[in-house]
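Novice: structure, please.
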Amino acid sequence: MNAVSLAVNGIDYGGWLDTSISAGIERQCRDFTVGITWKWPGADVPRRVTQGDKCQVRIGQDLVLTGYVFATPIRYDDASISLAIGGRSMTADVVDCAADNRPSQWRNTSILNIVKALAAPYGIAVIGEADAGLSLADHMVDPGETAFESIDRLLRMSRLLSTDDAYGRLVIAEPGSAGRASDRLELGYNILGGEAPLDFSDVFSEYVCKGQRSGTDSDFGPAASEVEARVTDDRVARRRTLVLNESGQMTTDIATKRVSWERENRISKALETRYEVQGWRQANGDLWRHNQIVRVVDPLIGFDRDMLISEIEYGLSEERGTITSMTVAPPEGFMPDPPEPERRAKKAKGKKGDAFEYLLPPNWEK
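Specialist: Okay, the predicted model is just below:
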């Protein structure tokens, strides 16, 4: 049920003693490493896998990655041989390789179609789980940028997320689109360990977005060349101002939504917490998945709320067995249109439960 298999060129390889498979909602390509060690003289060296081979990784019957082999490290000494295979999702080519489209500019084209055009030269299919039908007046590839850097610039301005799926496709996603986890993460029940830096050094009291757009006969001068939006956050007691200089065709509406998203995203990142649980599956047999909503009950850190699994890693070692490591964060910071902080009530004195109600809605329901 939990055996990891690697299929390369129609041949399945198993029996791995060390495994790491990781994915994340803000990562464009998941990756894997599998390894095995045996003593001399041991078994024959397994049939060699070649860098660039297309592969699939499964946990039991569940497909978790479709991509390519990138590395085949080998190490040996007078007592043993260690062989490993590492690879990444097909979308790695979008991350690594240049945006070399001709033409390299789009006008009045939907976000989804621009992303498809940027991914097409590398044979990557694009799936839209979020509303990416909004048309942009203009998007141009910057010289030297990768396909992903151009996609990221496009999506960031539109407050959308992109990741990959088990089939190696690029997915324009929305928070929680993978559904809700059936199990809770609960201290004293299934949490083996947790780590929360609770670092608010990247949180500010005021966010400013500045940009410009091409002028027209009816839209010119400062209205086009000096686009600006500001939003404050009274949850930060002293003045701390961050200015975002954005490229692309900026409008006041886009700039306003951009700073609102930035404000909530930074609070969410400040509350990111990493948890470990035993095993890779929940009680109902489903794998833990990134982009799922999970209830976190952790009175030691102060959580009793729904969180988003933003990153996940399936690990296997001889010392610890199967371990799932996951990073969770409040989903509000990933939403295209986060709720306004002024609508949130202050936490009542003496009230038990979540320690961060003054920062975020106490119950976020998908």
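Novice: from here on, contacts and neighbour counts on C-alpha atoms
Specialist: Noted.
Novice: now the helices for this protein?
Specialist: Using DSSP state H, the helices of the chain run over 92-96, 111-119, 147-157, 222-225, 252-270.
Novice: now the second one, please; I'll put the structures next to each other:
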Amino acid sequence: MTPENEVTLYVNGEKYLGWTSVQIEVSVNSLVRACQLGAARTSNRASLCEGIEEGLEAVVKIGSDTLLTGFIVNKTISYTHERSDIQITIKSKTVDLDECMIPPGKPHQWKRATVSSVIKTIAGYYGIEVVDNGLAKNVRAIDFSTHETIGSGITKLLKDDSLLINDDEFGNLVVCGKTQNGEAHDQLIYGQNILTGSRAHDISKVFKTYVVIGQGTDPESKNSKPANSISEQAENSDFPRNRVSVTEQSGNRTRKELKSRAEHLMANSIGNADVLTYQVQGWRQSNGDLWKQNMKVRIKDPMLGINQRLLVSKITYRLDKDGSTTTMTLKDPSAFTVTDLPDVDKGKKTVAKKVQKGTTFLAKAGSGRL
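Specialist: The predicted model follows:
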């Protein structure tokens, strides 16, 4: 292993080298990256893991590139009369947001605040910094559930802008969009740098027609109640046979909103139906940069019938007896289209509005009140 690719674990200022097995996984729209490290010693006369204790903060690097900053969450030691082995799992600092709720007594309701400021406040309960580059700037009333994990709640908050969440190599929470890491320097080309390739095309969740039904106020309606059944749909013109998906939308919605959700559902299902997996030798591109998740990569592979740019949705760096490899799962960016509509703003009170004498509409479109 060359110095630029040597994996180093740092714990309490100590460096641990000589790992014989490495697996580091990072996924798009996943809050926590994880790393498993393994080593063996032919003599069991001395401890193999002195100084490596569960709960301690740790940093994992490939050469000079930091890959993960977090905590040791698991340690397994085994031995025979011939050798001793250690397996360590390190997870990003953001693991606490993924697994924990808002601590009792901490604020969880805001009458009017930016989504960014709320996320920073809540992540701060566990000492996590937030990087959002000004993306989560919506101002709204927010009631953050105290009965669900922080990560789950943040994901719901961000659906207004179809934003994604990730952790970064320093253990920060990152609010980002698709293709956050830009364009890869290298292409994946059959017969050149691809070791193995596969393509799984599953249309079991793809339909010809996507229908969304709901309730919406209609000022021209003769009904005495402002609740009328409405529906909109999106058509997948490339699908060969009649298949219909029907989704019910909660709240008081407009036709435009239902149409938008139908289109999102269609894009998401089509994007997730086609999954490609490639393995390449090493962890770096030809320019020295590491392969990364959430970057676009050009693929030229006549064996799998693909010649286009796709998004790296998951990346796994491995080291084993066969050397170092990078495995990438790739999808069309539409696979990460958010399929839910933003929650209606329950923080705003709806004021009765008289349209004409004897007629009062009690709710406006999008208020969520019927």
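Novice: TM value for the aligned chains?
Specialist: TM-score of the superposed chains, computed with TM-score structural alignment, normalised by the length of structure 1, equals 0.81; 329 aligned residues with a CA RMSD of 2.9 Å.
Novice: residue in structure 2 paired with F200 of structure 1?
Specialist: Matched by TM-score structural alignment, F200 of structure 1 corresponds to I203 in structure 2.
Novice: grab the nearest non-local neighbour of its match.
Specialist: Nearest residue to I203 of structure 2, sequence neighbours excluded (CA to CA, 6 or more residues apart in numbering): A273, at 5.6 Å.
Novice: so how far is S268 of structure 1 from I301 of structure 1?
Specialist: Using CA to CA, to the nearest Å, I301 of structure 1 is found at 15 Å from S268 of structure 1.
Novice: pick out whichever of those two has more residues nearby.
Specialist: For I301 of structure 1 versus S268, neighbours defined as other CA atoms under 10 Å are more numerous around S268 (23 against 17).
Novice: was I right about the more buried one contacting A329?
Specialist: Yes: between S268 of structure 1 and A329 there is a contact at 5.8 Å, judged by CA atoms under 8 Å.
Novice: how about stretch 17-27 of structure 1, aligned to which bit of structure 2?
Specialist: Under TM-score structural alignment, the match for stretch 17-27 of structure 1 is residues 20-30.
Novice: buried residues in that stretch, which are they?
Specialist: Within stretch 20-30 of structure 2, the residues that count as buried by 16 or more other CA atoms under 10 Å are 21-30.
Novice: same deal with stretch 44-61 of structure 2?
Specialist: Quick answer for stretch 44-61 of structure 2 (16+ other CA under 10 Å): 44, 48-49, 52-53, 57-61.
Novice: what of stretch 70-82 of structure 2?
Specialist: 70-73, 75.
Novice: ok, now stretch 243-263 of structure 2?
Specialist: Here stretch 243-263 of structure 2 shows 245, 247, 249, 251-255, 257-263 as buried, counting by 16+ other CA under 10 Å.
Novice: and it, how far apart are its ends?
Specialist: In stretch 243-263 of structure 2, first residue to last residue: 15 Å (CA to CA).
Novice: could you do stretch 178-198 of structure 1 as well?
Specialist: Taking CA to CA, the first and last residues of stretch 178-198 of structure 1 lie 26 Å apart.
Novice: which residues does it contact?
Specialist: 270-278, 282-284, 288-299, 301 (CA atoms under 8 Å, 6 or more residues apart in numbering).
Novice: how about a cut-off of 7 Å?
Specialist: Residues outside stretch 178-198 of structure 1 that contact it (CA atoms under 7 Å, 6 or more residues apart in numbering) are 270-278, 282-283, 291-298.
Novice: likewise for stretch 312-322 of structure 1?
Specialist: Residues outside stretch 312-322 of structure 1 that contact it (CA under 7 Å, 6+ apart): 17-24, 278-280, 289-290, 323-327.
Novice: what about 6 Å?
Specialist: 18-23, 279, 290, 323-326 (CA atoms under 6 Å, 6 or more residues apart in numbering).
Novice: now swap in stretch 107-123 of structure 1 and tell me
Specialist: Taking CA under 6 Å, 6+ apart as the rule, stretch 107-123 of structure 1 contacts 126, 132-138, 147.
Novice: now swap in stretch 204-213 of structure 2 and tell me
Specialist: With CA under 6 Å, 6+ apart, stretch 204-213 of structure 2 has contacts from 230-236, 239, 242-249, 258, 262, 269.
Novice: quick check, G282 of structure 2 in contact with T325.
Specialist: Yes: between G282 of structure 2 and T325 there is a contact under CA atoms under 6 Å: 4.5 Å.
Novice: one step back: need the max-distance pair from the buried residues of stretch 243-263 of structure 2.
Specialist: Spatial extent of those (CA to CA) is set by the pair S245 and N252 at 20.9 Å.
Novice: what about the alignment partner in structure 2 of R47 of structure 1, distance to N252 of structure 2?
Specialist: Aligning on TM-score structural alignment places R47 of structure 1 opposite E50 in structure 2. E50 of structure 2 is 60 Å from N252 of structure 2, where distance means CA to CA.
Novice: ok, H185 of structure 2 next?
Specialist: 47 Å.
Novice: leaving out the residues flanking it, which one is nearest to the aligned residue in structure 1 for K331 of structure 2?
Specialist: Per TM-score structural alignment, the equivalent position to K331 of structure 2 in structure 1 is A329. Distances taken as CA to CA, 6+ apart place E272 nearest to A329 of structure 1, at 4.6 Å, with adjacent residues excluded.
Novice: in structure 2, what residue corresponds to the one you found?
Specialist: Under TM-score structural alignment, E272 of structure 1 pairs with V275 in structure 2.
Novice: and L83 of structure 1, how many neighbours?
Specialist: 17.
Novice: ok so, going back, which residues does the residue nearest to I203 of structure 2 contact?
Specialist: 201-203.
Novice: could you flag which of the residues you listed are buried?
Specialist: Buried among the contacts of A273 of structure 2 (16+ other CA under 10 Å): none of them.
Novice: would a markdown table of those with distance to Q180 of structure 2 be doable?
Specialist: Converted to a markdown table, these look like this (distance: CA to CA, whole Å):
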| residue | distance to Q180 of structure 2 |
| --- | --- |
| H201 | 25 |
| D202 | 27 |
| I203 | 28 |
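Novice: which of the residues you listed are retained in structure 1?
Specialist: Checking the contacts of A273 of structure 2 against structure 1 (both residues aligned by TM-score structural alignment, their matches' CA atoms under 6 Å), the contacts still present are 201-203.
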